[in-house]
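A.B. asks: pasted the sequence and its predicted model underneath.
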Amino acid sequence: MNEVTVVNGNEVSNEDIVAALEIPADFNFDLPDPEDEEIRESDFQNRLDNIWQICDRFDLQTDIWRGRVLRSIRDREKKGGEGRGAGFLNWLKDREITKSQAYALIQLANSADTLLADGMLDPDSINNFSKRAFVETANSAPEIQQLVSEAAQKGDRITRREVKQLADEWTAMSSELLPDEIKEKAAEGSLPARHLAPLVREMEKLPDSHLIEIKREIAESPDIDTVKMMTTEAKNLAKYLDAAAQVQTLRDKAVDMEMALEEALRLDCINTAADLVKQATTLEQTVGKLYTTWKRMSNVADRLYVETGASNPHLRSLLTCLESLTGEIIEVPLDEEGDRIVRLKVMTEDINPGSN
């Protein structure tokens, strides 16, 4: 009797599963001899590439089915289990599968079923994907999924490179941020989409007021060098604006960040200015973490002091040695020899003592 498995309400026989895989369960590939000099290098590479693609396809298909199996086990326990997921976790433990691996496989199965259910992908076309390309496609925007699926259904071999290329083309041609002059060059093929997609992604991070000059530059000189230069500038602009918004020291201060930005652009030092505010953010976060850690360590040291006495000289000696870290003045050597020491004095102040 031919057993069946139900997937999305459809009965799939074991024979169908085997047919879908189209790979014998017992691998027995005829690998070319690497020491056989009579085999041409191109033939050697092609034979190995074909075997690799078969393994890749088998890996993808079996992982999709593993995900479906794991999803069924999880959903079964959700409906009638009494062990708060213990049965599912025990099932994973018995098969040496981590929880994160299990949910990654379930997500892969969900993605496959969604693509199939939406009619974007023919089941036979799955064999044209590498595993990583399929996962990347499943996580892409619907428009990119459609483009990739169409390519797969035409019989094209889909790797991550093809997914990225199609994604870049869609990003470049669909973006309203790029001038018509750029899109025309892209359509002609003289301006590859792989250079335009990073520019679009950086421009999307910027407010409209900072896009005018970038659009003007690339419209006047629609070439690769200008696109690369504007991509770098847009990236530095976004980094500057994002970092400046996070620096607490700059809040409510008499500094016009927009004017400072314009001056940095005029002097062509936007990258340096962006790095400055980024380092300021990092320093503020580091100081905050330092204070929290120092406060916690001081409290723990006080607690240990209370719990010990003169009869515990070694613990008291430990506390004494660490006073250079728990006191108001923190001292830390900068090198192993102790020739250079940094001293920090911790001083806290309530700016608004009357407020709670």
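C.D. replies: Happy to help now that I have it.
A.B. asks: contacts and neighbour counts: CA atoms only from here.
C.D. replies: Will do.
A.B. asks: show me the strands in the stretch 1-150 of the chain, by range?
C.D. replies: 4-7, 10-13 (DSSP state E, counting those that start in this stretch).
A.B. asks: of the ones you listed, which is nearest H210?
C.D. replies: With C-alpha to C-alpha as the measure, strand 4-7 is the member of the strands of the stretch 1-150 of the chain nearest H210 (50.6 Å).
A.B. asks: run the chain-centre distance for the closest one.
C.D. replies: Relative to the mean C-alpha coordinate of its chain, strand 4-7 is positioned 34 Å out (C-alpha atoms, centre = their mean, to the nearest Å).
A.B. asks: which other helices and strands does it contact?
C.D. replies: Here strand 4-7 touches strand 10-13, going by 3 or more C-alpha pairs under 8 Å, 6 or more residues apart in numbering; DSSP states H and E.
A.B. asks: before we move on, the earlier item: dump the strands of the stretch 1-150 of the chain to TSV, plus distance to L92 and mean neighbour count.
C.D. replies: Below are these laid out as TSV (distance: least, C-alpha to C-alpha, whole Å; neighbours: other C-alpha atoms under 10 Å):
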stretch	distance to L92	mean neighbour count
strand 4-7	20	13
strand 10-13	24	12
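A.B. asks: output those strands in TSV, with distance to T231 appended to each entry.
C.D. replies: Converted to TSV, the strands of the stretch 1-150 of the chain look like this (distance: least, C-alpha to C-alpha, whole Å):
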stretch	distance to T231
strand 4-7	46
strand 10-13	49
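A.B. asks: also this one, for the comparison:
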Amino acid sequence: MEYTESMNDLADALQQPADFNFDLPDPEDEGIPESEFQEQVDIAWQVCDRFDLQTDIWRGRILRAVRDREKIGGDGRGTGFIYWLKEREISKTQAYAWIQLANSADTLLAEGRLEPSSIKNFSKRAFVETAKASPEVQQMVSEAAQKGDKITRREVKNLTEEWTAMTSDLLPEEVKEKAADNSLPPRVIAPLVREMEKLPQVHQAPLQKEIGANPDLDTIKQATTEARNLAKYLKASAQVQALTQEDVNIETALVEAQRLGCLNVAADLVNQASQLEQIIGKLYMTWKKVGNLCDRLYVDTGASTPHLRFLLECIEPLGSQVMTIQIGGPNERTIRLQIQEEE
């Protein structure tokens, strides 16, 4: 009986949707100061954003229930859930984004970091950022929301950067102290931490020594650039066959590039080489496909399809061992590529 009554309540709610009746300022009224106009529309937008957040959390809970029901009574492949989504024109990406949002909300509520009544104080993007933040940042944000503060993505971002700058184990004490007294802005320190997290300890140590000896703004920015280039170099070098096949000493080459002050050039070179190898692989697979399609179409064409046969004759050379193309621009030139397969 209780179940039936609750379903009836939900059905009644559909007949009485939330009453949104904003008194929006007239965009053609030049008597309204620009600052006042922006403030009024911003307030209306925030109301929609927060209502949308609570709606999306419930969408996620509904989708999670449908998915979990399918796991228990379905065919084990989730086809019933996929069919449910298709009927409502919901993509899997969107569905799982809503489910993740619901999971985040339920985790924050279950762990006592957030009161249900506080959710209305978040913008949608702020809530998503809070769910991804560390437990300590979640606690600080939740406390602010429970006091009635309006939480936007910017507030969450600022708190996250402040916490990172003052607590990260990757930062020397000299830098943390300057972050604490605001002589070094957290928004500059946080990107350095994010880049250093991508590096092995052997590459973190020199950067830590450098910023510890000179904990100033220019050194932090320079170290961030260097850490970013290091991460790019290390990631790309592991993907370049030309390096792995010849057993190149990546670390020694890296040290030499740093000594010469050309790490950014070396990192860009290795990254471009990685991209080039990937392009060559894609080119080969496309070339094979063009050749196979040409063979199939040749069988089906003849004197009765002169235009189709002519189309085939024009494209067929692109599937041959030597391909010729023209590159336009101020200096037009002809490029010939030859592909040779080896077992």
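C.D. replies: Arrived safely. Treat the numbers as computed from the prediction; the structure is a model and nothing was measured.
A.B. asks: re earlier: S130 of the first structure is nearest to which of the strands of the stretch 1-150 of the first structure?
C.D. replies: The closest of the strands of the stretch 1-150 of the first structure to S130 of the first structure is strand 4-7. By C-alpha to C-alpha, the value is 22.3 Å.
A.B. asks: who's in contact with the closest one?
C.D. replies: Defining contact as C-alpha atoms under 8 Å, 6 or more residues apart in numbering, one finds that strand 4-7 of the first structure is touched by 11-14, 68.
A.B. asks: how about a cut-off of 6 Å?
C.D. replies: Residues outside strand 4-7 of the first structure that contact it (C-alpha atoms under 6 Å, 6 or more residues apart in numbering) are 11-14.
A.B. asks: number of residues surrounding P222 of the first structure?
C.D. replies: 21 (other C-alpha atoms under 10 Å).
A.B. asks: let's verify it: helix, strand, or coil?
C.D. replies: What DSSP: H, G, I helix; E, B strand; the rest coil gives for P222 of the first structure is coil.
A.B. asks: aligned to K132 of the second structure, what sits in the first structure?
C.D. replies: The alignment partner of K132 of the second structure in the first structure, by TM-score structural alignment, is N139.
A.B. asks: relative to A138 of the first structure, how far out is the spatially closest residue to its match that is not a sequence neighbour?
C.D. replies: With sequence-adjacent residues excluded and distances taken as C-alpha to C-alpha, 6 or more residues apart in numbering, N139 of the first structure is closest to S111, at 7.9 Å. Counting by C-alpha to C-alpha, to the nearest Å, the separation of S111 of the first structure from A138 of the first structure is 5 Å.
A.B. asks: now do the same end-to-end measure for stretch 35-42 of the first structure.
C.D. replies: Using C-alpha to C-alpha, one end of stretch 35-42 of the first structure lies 15 Å from the other.
A.B. asks: next up, the contacts around the residue located most distally from the centre of the second structure.
C.D. replies: Relative to the centre of the second structure, and counting by C-alpha atoms, centre = their mean, the farthest-placed residue is A303 at 53.4 Å. Going by C-alpha under 6 Å, 6+ apart, A303 of the second structure touches no other residue.
A.B. asks: and it, helix, strand or coil?
C.D. replies: Secondary structure, three-state DSSP: A303 of the second structure is coil.
A.B. asks: the counterpart of T114 of the first structure in the second structure and C314 of the second structure, how far apart?
C.D. replies: Counting by TM-score structural alignment, T114 of the first structure lines up with T107 in the second structure. Shown here: T107 of the second structure relative to C314 of the second structure, a distance of 61 Å by C-alpha to C-alpha.
A.B. asks: P116 of the second structure too?
C.D. replies: Applying C-alpha to C-alpha to P116 of the second structure and C314 of the second structure gives a distance of 66 Å.
A.B. asks: the more surrounded of these two?
C.D. replies: Shown here are P116 of the second structure and C314; by other C-alpha under 10 Å, P116 has more neighbours (13 against 9).
A.B. asks: map that one across to the first structure for me.
C.D. replies: Checking TM-score structural alignment: P116 of the second structure goes with P123.
A.B. asks: relative to Q145 of the first structure, which of the strands of the stretch 1-150 of the first structure is closest?
C.D. replies: Of all those, strand 4-7 sits nearest to Q145 of the first structure, with 21.7 Å by C-alpha to C-alpha.
A.B. asks: name the helices or strands packed onto the helix ranked longest in the first structure?
C.D. replies: Longest among the helix segments of the first structure by residue count, using DSSP state H, is helix 41-80. For helix 41-80 of the first structure, the packing partners by 3 or more C-alpha pairs under 6 Å, 6 or more residues apart in numbering; DSSP states H and E come out as helix 99-117.
A.B. asks: mean per-residue distance, the helix it packs on to the second structure?
C.D. replies: Comparison of helix 99-117 of the first structure with the second structure after fitting gives an average deviation of 2.3 Å (mean C-alpha distance after the TM-score superposition for the first structure).
A.B. asks: name the helices or strands packed onto that helix?
C.D. replies: helix 41-80.
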